[in-house]
Each structure stands twice: as C-alpha cells, then as structure tokens.
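> Pasted the sequence and its predicted model underneath.
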Amino acid sequence: MLPVSQHNASDLTVRSGYAYLLSDPSHVRVTRRASRNSLYLVHLFQINNSHACVVPQTMGFGLSAEPWAENDLPSGRDEILNGGLQMASDVLKNWKRGKLYKFKNPNGEDFQVQTFHTYHGSEYWLSRQSKHTIDEALYEKMVYYLNGSERTKTGEWAMPDRTRRSRLEKEYIEVLSDCEILKVTDSGWALVNLEYNLGKPLSIRDFNEWVYPIAPYVDETGREVSLIVSLNAQVPMKQSSVEKNHTAAYYASVERLAYDRDTGELEWLMCTTSDAGGNVPKWMQNATIAKTVAKDVPYLFNFLNTKQT
C-alpha cells in the first residue's frame, strides 16, 4: 500500500466528517484535530502506524463556550455563517427533544416553543425553535431588532451599524441594565459588555461577548435567512465592574431567522450555552434555562406589537 501522502485526492472518500482511503478503509486509523479559528478541520491519517498525511476539509468554525481572543476570531463571513448554520442544522437532527412550551400573549396570541438540548463535551447547550405565520411588515421589524438590519427603499437589506442589534437589546430585555460597545474589529465583530441585573441578593452579572450579525440573504430553499453569532470574549472585566463587585459570566449563541415571503412562515431558532457564575450551581441553571429561553419568544412578539412600523 502507498503512503497516504502519495494518494490523489480522488482516492479519498468522506464518511461522517472523516476521510478514508477507498482502497482499504479497514487499515486506516483516524484521529481528529481542529484549530477552532480555522476554516478547516485537519485530519491525520495513519497507515499501519507508519505513514501519515493531512487532508483539509472545508468547514465552518466550531462554536463553544471557550473564551475567544480577538486574534483567534474567524474573520470571513462565509466561515462564520457556515459555523452557525451547521450548529442550527444539527439541533433538529441530533439534539435531544425537550419540553414543548405553550404561551398566550396578553392580546390572545398563542405560541408554541419546542426546546432541545445536548452536551458538547462538558458544555450544556440548549436550543429553542418556534414557527410563526406573520406578514412582511412584522418580519422586517423583527429583523431590525434581532439582527440590526434594515430594508431599504429599493428592497435590499442594509446594516449601516453592526452594533445596532446589541444596543437595541436594552429595549426588550428587562434585566439588561447596561450595554457598552467596546470596539468593532475590521472583520465586523463587535465587542460588547453587557450588565444584567438579576435582582437581589444576586450581584450584577457582567458579560463580555463578540457579536457578529449576518444580514438576511436568500438561501437555496428560497427562504430569507439571517444570523447572529455570539462568542464568549477573552477580555478582562472592566475596572468599573470590578470596583462594583460584579460577577463574571459568559454566553455563546447562534440565532437564526428563516422567512418564506410567499407563505409568510417564519422559523426562529436559537442555540445557547451560558454560565451566570457566582454561587448559582450549574445544574440548577441547566434545569431552569429552558423555560426562561422559551419565554423570550412571546415576550419579543408582545414588545414588537407596541412598536410602530
């Protein structure tokens, strides 16, 4: 058998994210290594413990709860988009289905929110999915507040301010007491400091996040898709927060809107992992987060009903 490095790319096939030699897969032992800020997953192949090669496979970056330094951030829109879409797609395929929550708004609207959960290593991830039939005006208002994009008079989507989405959160998240934009990178990531007031006796929770909004585009199914990716930022707590005895917390998420303009059907899906820090046990947070996240759906629609188009 030839060393793997002497085989052409056409000799390889992919199974479940790995590549094998077509000639004799039984002789191949595969290990996976990945650089989280790379567009590639790198696969190391060993043949009879003697020959090896590296085969790159184009992928989106891997989302996790780990803190990200600015230099490690993925910088390409497509890489960030693919990473977010891969996680969103994985929810419906592989995550465990949780409770279905049912709500009714003050104006009588009914909502059903399906939850899912999984573990990525030791990280607990929670997802919610809801479907709605709404008109274009309400959809575009929703995109404005959740994504920060606006529809121009020519019908195109524009994002003149990449920090808008983060700043608007204060309008509809009651416990969000402060939002400070620390910087915007050349590649489009916004570094945001968020302070959450959870009420006494809990201290203020201090989150530092990298936020990357992707404006709506039409995908291969004809739906209009927009995305927000939020990552845990590897930056020190602000001195003012330290002096006020805030508690460091973290949050990472993917939020996807997919809208069919022909039918008016909207799918709203969000995945998140977080830790409020302090003395709140992680198991308790995991046990209560599903209902908290699910309630965000009727709450946002109720908020949008109060805003003028």
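Sure, I can see it. Numbering: from 1, shown residues only.

> Could you use CA atoms for every contact and neighbour count after this?
Will do.

> can you list contacts of stretch 254-268?
With contacts defined as CA atoms under 8 Å, 6 or more residues apart in numbering, stretch 254-268 is touched by 84, 87-88, 129-136, 139, 143, 222-230, 269-272.

> ditto for stretch 166-173
With contact meaning CA under 8 Å, 6+ apart, stretch 166-173 is reached by Y145, L146, L176, S177, D178, C179, E180, V192, V211, L300, F303.

> Buried residues, the host helix or strand of the last one. List them.
Put plainly, it is F303. Following DSSP states H and E, one finds F303 within helix 282-305. Neighbour-count burial for helix 282-305, counted by 16 or more other CA atoms under 10 Å, picks out N286, I289, A290, V293, A294, K295, V297, P298, Y299, N302, L304.

> just checking, the first one touches E123?
Spelled out, that is N286. No. With contacts counted by CA atoms under 8 Å, N286 stays clear of E123, the gap being 10.3 Å.

> how many other residues sit next to Q234?
15 (other CA atoms under 10 Å).

> measure it to Q57 for me?
28 Å (CA to CA, to the nearest Å).

> likewise S203?
45 Å.

> Pick out the residue closest to the middle of this protein.
V254 (1.4 Å; CA atoms, centre = their mean).

> Against that first model, consider the following:
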Amino acid sequence: MTSENLLTILKPFKPSSLPSEEVLVGSGTSLINSSASWTAGRTYHDGRVKTCQRPKGPGDGAPWYCRHSEHMKEEITFNELWTKLSVNKAVNEKNYIHEIKDSIKVKQVSPTAEIWAMHYHFTPPVTDRVFTVFQVVHLSSEEGKPRVGTIVSLPVDLTSPEDQGLHDLEPKGAITGRYVSVERVMELENGNIEWRVVTSSSPGGNIPSFIVNSSMAKTIAHDVPSFLKWYRTLSEK
C-alpha cells in the first residue's frame, strides 16, 4: 500500500502491518494541507467554526469532512491545547465528547504511538459502537518556525488469532465502526493558533450513510466549543 492511500477506512490494518510513523505523519500532513481547497460548508457557533468537505474518491470508504477554527492565546495557547490532545487524547475526549463511554488503551506501540479502543454509547435504538485506532502523535518544532502538532488515527483490526489478547481488551457487545482522522494544531503568523481536523468514517451496522453524512459537519464542529467549555472547568479548579 502506498502512502497516498494509507488514510482510508476500507481496510483496517493489522497490528503486525502498521505503517511507519514517519510515512503516516507525512500522508496525514499532505491530506490536511489539501483541505484548504475543499468545498466550503456551513459555519457553526457564531461563525467561529468553519467546515468543508471532499466527496468520496477512489480508495475512500466514505466522504471526507473538515472543521477548522482559529483561537487567540487569551482563549487557549498552543501548549494548552496541544497538551490535552497529544497526551492521553482518548481519555480526555471522554470529558467533552459525551457519546464516549470508555477509552481503553490496547497497546503502547512506541513513545508516540498507541492503539486505543473507543466505546461509544448512543440513545436506543442505536447500538453501541467500538472504534479501534492506531494513533500517532508528532510535534514539529524547528527553531525559527511555527510549531505544528499532528495526530493521525487509523482503523485497526484485532480479529486475527495472533491478536486475540488485544482483541479481548475491546468492549464486547458493540458494533465495530471505523474512522480515520488527521488533527492539527498550528501556530499562525498573527500569534493565534489554528485547530483543524479532517475525518472519514463509517459507524458500521445498518445506519444509512446519508444519515451519517448529513450530520457529520455539525457533529465535529460541536467538538470545539465542547472542548473549550471542558477546558475552562479545569482552569477554574
């Protein structure tokens, strides 16, 4: 598989065949850079969160969606945001993505790469979902250049017999979904930071794709104010 089509939900990776972190971050960087030219969508939360999208193309399992927002340092600094995203990201997400019931670390692959199983609980009749991902964290901090933090998440399949021990750690009784995402925090020339996410996903099961796609932009846009609200509660303690 080439670096151009690593980022897809079509065929999740086995733990034994995960791409290198360097290649994965390079692919993620190229993809998230390309989102600047995607088709603009709606804006949310008083225009602070913008969205755009790209139709499903060859090698994609679903369309791509993006949300991006700009933040002044008085609201949140690069270090503050990056720390919460890059350290125990899956655990922190439980605090501001309310559908996440549990976050389970399945394996520490390297100091900057982990496998996580994310257990989502939805209001019945929608069945719980589990999304298991290989997550790579990379911080670019060359002297004299703006800092850029990148997190790439790929779907992982733990059903092979050799991965039984890891598979046992996944939540039981939930339908398997898949998502791939690239998340970036970047310092801007005006002193602000940009927080940008691109993602493509499928919840699995019998939920029609048009229902998922119609709500995706709004769903990911809501993560921004939800995160900031949670972060403010931390600073008030």
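Structure's in. What do you need? Being a predicted model, the structure only gives us computed values, none of them experimental.

> Quantify their similarity with the TM-score.
Scored against TM-score structural alignment, normalised by the length of the second structure, the superposed chains reach a TM-score of 0.85; 226 aligned residues with a CA RMSD of 2.5 Å.

> before we move on, back to that, can you tell me which residue in the second structure aligns to the residue nearest to the centre of the first structure?
With TM-score structural alignment as the criterion, V254 of the first structure lines up with V182 in the second structure.

> can I assume its match sits in a strand?
Yes. The assignment for V182 of the second structure is a strand, going by DSSP: H, G, I helix; E, B strand; the rest coil.

> element containing the residue of the second structure positioned farthest from its centre?
Most distant residue from the mean C-alpha position of the second structure: G144, 28.2 Å away (CA atoms, centre = their mean). G144 of the second structure belongs to no helix or strand when assigned by DSSP H and E.

> Likewise for H138 of the second structure?
Taking DSSP H and E as the definition, H138 of the second structure sits inside strand 129-140.

> how big's the offset between that strand and the first structure?
Strand 129-140 of the second structure, aligned to the first structure and superposed, deviates on average by 1.4 Å (mean CA distance after the TM-score superposition for the first structure).

> The equivalent of T51 of the second structure over in the first structure: neighbour count?
Under the alignment (TM-score structural alignment), T51 of the second structure maps onto Q114 of the first structure. Other residues lying near Q114 of the first structure total 18 when counted by other CA under 10 Å.

> can you tell me which residues contact P146 of the second structure?
M186, E187, L188, E189.

> Run through the helices of the stretch 1-150 of the first structure in chain order.
Assigned by DSSP state H, counting those that start in this stretch, the stretch 1-150 of the first structure shows helices spanning 77-94, 136-147.

> which is the next helix or strand following the last one?
Spelled out, that is helix 136-147 of the first structure. Next along the chain from helix 136-147 of the first structure, counting by DSSP H and E, comes strand 150-151.

> so the very next helix or strand once past that next one matches what in the second structure?
Using DSSP H and E, the helix or strand that follows strand 150-151 of the first structure in sequence is strand 157-158. Using TM-score structural alignment, strand 157-158 of the first structure lines up with nothing in the second structure.

> Quick one: list the elements packing against strand 157-158 of the first structure.
Judged by 3 or more CA pairs under 8 Å, 6 or more residues apart in numbering; DSSP states H and E, the packing partners of strand 157-158 of the first structure are strand 150-151, strand 205-218.

> possible to save these as CSV with distance to R77 of the first structure and mean neighbour count?
Below are these laid out as CSV (distance: least, CA to CA, whole Å; neighbours: other CA atoms under 10 Å):
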stretch, distance to R77 of the first structure, mean neighbour count
strand 150-151, 19, 18
strand 205-218, 8, 23
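
> which stretch among those comes nearest I80 of the first structure?
strand 205-218 (8.2 Å; CA to CA).

> Mean per-residue distance, the following helix or strand past that closest one versus the second structure.
Under the assignment DSSP H and E, the closest C-terminal helix or strand after strand 205-218 of the first structure is strand 224-232. Superposing on the second structure and averaging over aligned pairs (mean CA distance after the TM-score superposition for the first structure), strand 224-232 of the first structure comes out at 0.4 Å.

> what do we get in the first structure for S16 of the second structure?
For S16 of the second structure, the aligned residue in the first structure is N71 (criterion: TM-score structural alignment).

> go on, L85 of the second structure?
Checking TM-score structural alignment: L85 of the second structure goes with L146.

> check contacts around that match.
By CA under 8 Å, 6+ apart, L146 of the first structure lies in contact with R165, E169.

> So which bits of whichever strand or helix holds V109 of the second structure are buried?
Using DSSP H and E, V109 of the second structure falls within strand 100-110. Buried residues in strand 100-110 of the second structure, defined by neighbour count with 16+ other CA under 10 Å: I100, K101, D102, S103, I104, K105, V106.

> just stretch 167-178 of the first structure next, same as before
Buried residues in stretch 167-178 of the first structure (16+ other CA under 10 Å): R167, L168, E169, L176.

> what about L6 of the second structure, how many neighbours?
Other residues near L6 of the second structure number 22, with proximity taken as other CA under 10 Å.

> and if you look at D262 of the first structure?
9.

> For L85 of the first structure, see how far away it is.
22 Å.

> next one: A52 of the first structure
For A52 of the first structure, the distance to L85 of the first structure (CA to CA) stands at 32 Å.

> Repeat that for Q114 of the first structure.
Counting by CA to CA, the gap from Q114 of the first structure to L85 of the first structure is 18 Å.
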